[in-house]
Every structure is written in C-alpha cells, then in structure tokens.
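*Asks:* Quick one: sequence plus predicted model below, questions after.
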Amino acid sequence: MDLTVQQFKADFFKALAHPLRIRILEVLSQGDKNVNELQSIIGSEGSAVSQQLSVLRSRNIVKGTKDGNKVTYSLCDPAIPELLNVAKQIFNHHLIDTISMLDKVNDDNMKAMS
C-alpha cells in the first residue's frame, strides 16, 4: 500500500482542522482577498488571520501574490470550494440523522407517558 497518498491526505486535513482556516477558505472561495479584507469580513484580528494563512500557505492550499505593498491571497486549487460544500453536505446529513433520532426519542417518551 502506498502510504504517500494517505500521508498527503492526513497532512491536508490537518491543515484544514481549524475553524478560522475553514472560514478563510470559504471567503477565498468567493474571490481573492488581502489580509485586511479577510480580517474585515471574518471579524478577526489580523495577526490571527495571518497566522492561519501561513499554515494554509505551507500546505499549498492558498497562495499569496504581491500587489504593491499588499499580498492578495487566493486558493491554489479550484476544487477547494467543492470540498467545503461536500463537508457541509456531510454535516447536514449527520444533523438530519440526529434530529430524526431525537424525534423518535420524543415520540417514544410521549407514548410512554400516555
């Protein structure tokens, strides 16, 4: 078995394993932004945004392009928005399953009380 691909996947998902990094990718899915724009949209301190961008850059998930005295960030791979959408769909499926389970428990409790 080729562990190289599995290691790449593990490292890739580790790089995504932070809520602020996910939010940055969601914003960049809408278009390229500089740190100030990201900070404004996300509502987080610039240092936190810069730190998370550094992690994403180190894994080649985002890239920075110098534009005068600003750096504009963009996604390295156009499939990132699709990946985020699939993750949201999986979350929604889990949420629907949980709600269904809670509804069943509530129904069972109501029947037991009758």
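*Replies:* Thanks, I have the structure now. Residues are numbered from 1 along each chain as shown.
*Asks:* CA only for contacts and neighbour counts going forward, please
*Replies:* Fine.
*Asks:* Which residue ranges of this structure form helices?
*Replies:* For the chain, the helices defined by DSSP state H occupy 3-16, 19-28, 35-42, 46-58, 80-113.
*Asks:* Can you tell me the centre-most residue of the chain?
*Replies:* I22 (2.4 Å; C-alpha atoms, centre = their mean).
*Asks:* Now do that residue against V49, distance only.
*Replies:* Counting by C-alpha to C-alpha, to the nearest Å, the separation of I22 from V49 is 11 Å.
*Asks:* number of nearby residues for the closest residue in space to S74 that isn't next to it in sequence?
*Replies:* Leaving aside its chain neighbours, S74 sits nearest to D32 (4.8 Å; criterion: C-alpha to C-alpha, 6 or more residues apart in numbering). Per other C-alpha atoms under 10 Å, the neighbour tally for D32 reads 17.
*Asks:* put this beside the first:
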Amino acid sequence: MQVPLYQAKAEFFRMLGHPVRIRVLELLQDGPMPVRDLLAAIGTEPSSLSQQLAVLRRSGIVTSTREGSTVVYALAGGDVADLMKAARRILTEMLAGRNELLAELREPGDLRR
C-alpha cells in the first residue's frame, strides 16, 4: 500500500520536530562538523545528541563519515540548507506581523480597537 504524499510530508516534518535535530541541521549548513563540535555547540547530553543524529542519519538527511576515531556529520544535500533558510524567512515574516500587532496594541488612543 502506497503512502499518500501529504502523509509522507507530514512524517517528514514530524521527523524534523525536535529542537536538537533542528539545531544540528542549522550548524551543518556551514559545512561538515565532528560530533565533539556539535556537542559543544548544542550543549546537550552525548546520548541525546547521538539519538537525534541517528534519527537524522536513518532519514537520509545527514551523512556520517569516520576520520580516524572522529565521526563527522554533513548535510546529505543542499535542499536541507534551503529548507532551513526558508523556515527562517517564514518565521521572520510571522514574527514581523506579530510585532506590528503588538505595536498597534501599545499605541495610546482608541481602546475600542
């Protein structure tokens, strides 16, 4: 039985739905990073980071290579970086709209607005 495209998309976004995974993807936009650097930048427990990296690796969003005793992670493709940039643009637009509403609410004057 084939999964409908909308369901596959929902599962994809659910997979991204963890703050550590998002942070890893943001950090990897600048290029491959060893686990120790990811760990230092994110500040989470090693076991938690390992678990989240495994989810990203299984999904095919990141790749890992071993360089001696160091494991280095990288984005599997440029589309993921584009997705992170698009998310930033969307959030910026959403928050800008909220700031405009907040400014309007703070304006003195007609309280019936």
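*Replies:* Alright, I've got the coordinates. Worth saying up front: this structure is predicted, and the values here are computed from it rather than measured.
*Asks:* Give me the TM-score for this pair.
*Replies:* Comparison of the two superposed chains (TM-score structural alignment, normalised by the length of the second structure) gives a TM-score of 0.87, and 110 aligned residues with a C-alpha RMSD of 1.7 Å.
*Asks:* how about a markdown table for the helices of the first structure, with distance to Y73 of the first structure added?
*Replies:* Formatted as a markdown table, the helices of the first structure follow (distance: least, C-alpha to C-alpha, whole Å):
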| stretch | distance to Y73 of the first structure |
| --- | --- |
| helix 3-16 | 16 |
| helix 19-28 | 7 |
| helix 35-42 | 8 |
| helix 46-58 | 9 |
| helix 80-113 | 14 |
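*Asks:* between the ones you listed, which gets nearest to K66 of the first structure?
*Replies:* With C-alpha to C-alpha as the measure, helix 35-42 is the member of the helices of the first structure nearest K66 of the first structure (11.8 Å).
*Asks:* Buried residues in that closest one, which are they?
*Replies:* Neighbour-count burial for helix 35-42 of the first structure flags 35-36, 38-39 (criterion: 16 or more other C-alpha atoms under 10 Å).
*Asks:* residues in contact with I42 of the second structure?
*Replies:* Shown in contact with I42 of the second structure (C-alpha atoms under 8 Å, 6 or more residues apart in numbering): 20, 23-24.
*Asks:* Mark which of those residues are buried, thanks.
*Replies:* By neighbour count, with 16+ other C-alpha under 10 Å, the contacts of I42 of the second structure hold 20, 24 as buried.
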